[in-house]
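*Asks:* predicted model, plus sequence, below.
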Amino acid sequence: MNVVYILLGANLGNPLQQIGSALRLLQERLGALAAVSSLYQSEAWGVEEQPIFYNQVVSFSTPLSAQECLAICQSIENELGRIRHERWGARVIDVDILYYNEEIIEKSDLVVPHPYIAQRRFTLIPLCEIAPDYVHPVFKVSNKDLLLSCEDQLGVIKL
């Protein structure tokens, strides 16, 4: 079985409901839910002039390949009404693969580990809640150490 870590995020519509819906759909389609972080509220990263985000990190044990996981994540985003307007812009739902086993994947449609993990407290804080000792396969340091060295100063609040 494979282990996939996924970041859920939303800041339009009813974010908490959309994150819950995405989690239920992932459970139906990916495999066994292994861990779930608390929900967090965070300031927007990248494009800062937008509503507050809500985020959660989850992990699954899955028989599926990374590409199959990506297809499921994208189909859930589409099903829940995601429309891609602007990079890092406001969204109804975001379902991002953070890690897939300890693999390094660089394809046109999928980069794993997620390229911005080390730069985002809104990702690292919930990730450290469920996998503090997981070692980033590129940087060779734990999520906990990535958080300690993260320069992002935006607010992240546990709900």
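*Replies:* That came through fine.
*Asks:* contacts and neighbour counts: CA atoms only from here.
*Replies:* Noted.
*Asks:* and the strands in the protein?
*Replies:* 2-10, 32-36, 40-42, 53-62, 94-100, 105-106, 111-112, 156-158 (DSSP state E).
*Asks:* so can I have a markdown table of the ones you listed showing mean neighbour count?
*Replies:* Converted to a markdown table, these look like this (neighbours: other CA atoms under 10 Å):
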| stretch | mean neighbour count |
| --- | --- |
| strand 2-10 | 23 |
| strand 32-36 | 16 |
| strand 40-42 | 20 |
| strand 53-62 | 24 |
| strand 94-100 | 23 |
| strand 105-106 | 13 |
| strand 111-112 | 18 |
| strand 156-158 | 15 |
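*Asks:* alright, now check it against this:
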Amino acid sequence: MLAYIGLGSNLNHPKKQIKNALIALNYTKGIKVGGLSNMYQSKPIDGSKQPDYINAMCQVDTHLTALELLHVCQDIEIKQHRVREKKWSARTIDLDIIIYGVQVIVSTQLIIPHPKMMNRAFVLVPLAELEPNLKVPVLGPIQNLIDNLDTTKLVKL
């Protein structure tokens, strides 16, 4: 199964945090990182005073279920000292499953496609970099989603 995972960090050397998470993903049994976007810098989405975020997108090939993949991502976050104090607070690492094949999943633990992806340039732009002709389940062509966003504040690193 091809899945896309968004990676983000704004604490403790964000680029290094993203690289460490990618290494951890790739060393996990049943997961092979197959592609990686460039990194992008963006302001916090809530406008709060915290460091800018660094984001990237990776493609993984996995035989894990979506929930198993979620648990792997959460374990990596814990190992990299992710603290969940409040929504949209600064973090060492954030791993979000954005797309899992063509599946649509709605559960108390996981919603796929990611329910906020269509509002986030820092998700869509790097995703389109990996799959420019992607048709996002339920939402349609990725380029149409990007065309509805302001991408001018997203800085490619």
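*Replies:* Yep, it's here. None of these values were measured; they are calculated from a predicted model.
*Asks:* before we move on, the earlier item: among the strands of the first structure, which comes closest to Pro126 of the first structure?
*Replies:* strand 53-62 (5.7 Å; CA to CA).
*Asks:* need the strands of the first structure in TSV (columns: distance to Arg24 of the first structure).
*Replies:* TSV is the format used below for those (distance: least, CA to CA, whole Å):
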stretch	distance to Arg24 of the first structure
strand 2-10	12
strand 32-36	10
strand 40-42	18
strand 53-62	11
strand 94-100	12
strand 105-106	26
strand 111-112	23
strand 156-158	21
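*Asks:* wait, which of those is closest to Glu77 of the first structure?
*Replies:* Ranking the strands of the first structure by proximity to Glu77 of the first structure (CA to CA) places strand 94-100 first, at 6.4 Å.
*Asks:* with the second structure overlaid, how far apart is the closest one on average?
*Replies:* Compared with the second structure after the fit, strand 94-100 of the first structure shows a mean deviation of 0.3 Å (mean CA distance after the TM-score superposition for the first structure).
*Asks:* how far off centre is that strand?
*Replies:* The chain centre lies 5 Å from the centre of strand 94-100 of the first structure; the measure is CA atoms, centre = their mean, to the nearest Å.
*Asks:* next one: stretch 49-57 of the second structure
*Replies:* On CA atoms, centre = their mean, the centre of stretch 49-57 of the second structure falls 12 Å from that of its chain.
*Asks:* repeat that for stretch 74-91 of the second structure.
*Replies:* Distance, centroid of stretch 74-91 of the second structure to centroid of chain: 14 Å (CA atoms, centre = their mean).
*Asks:* all good on my end, thank you.
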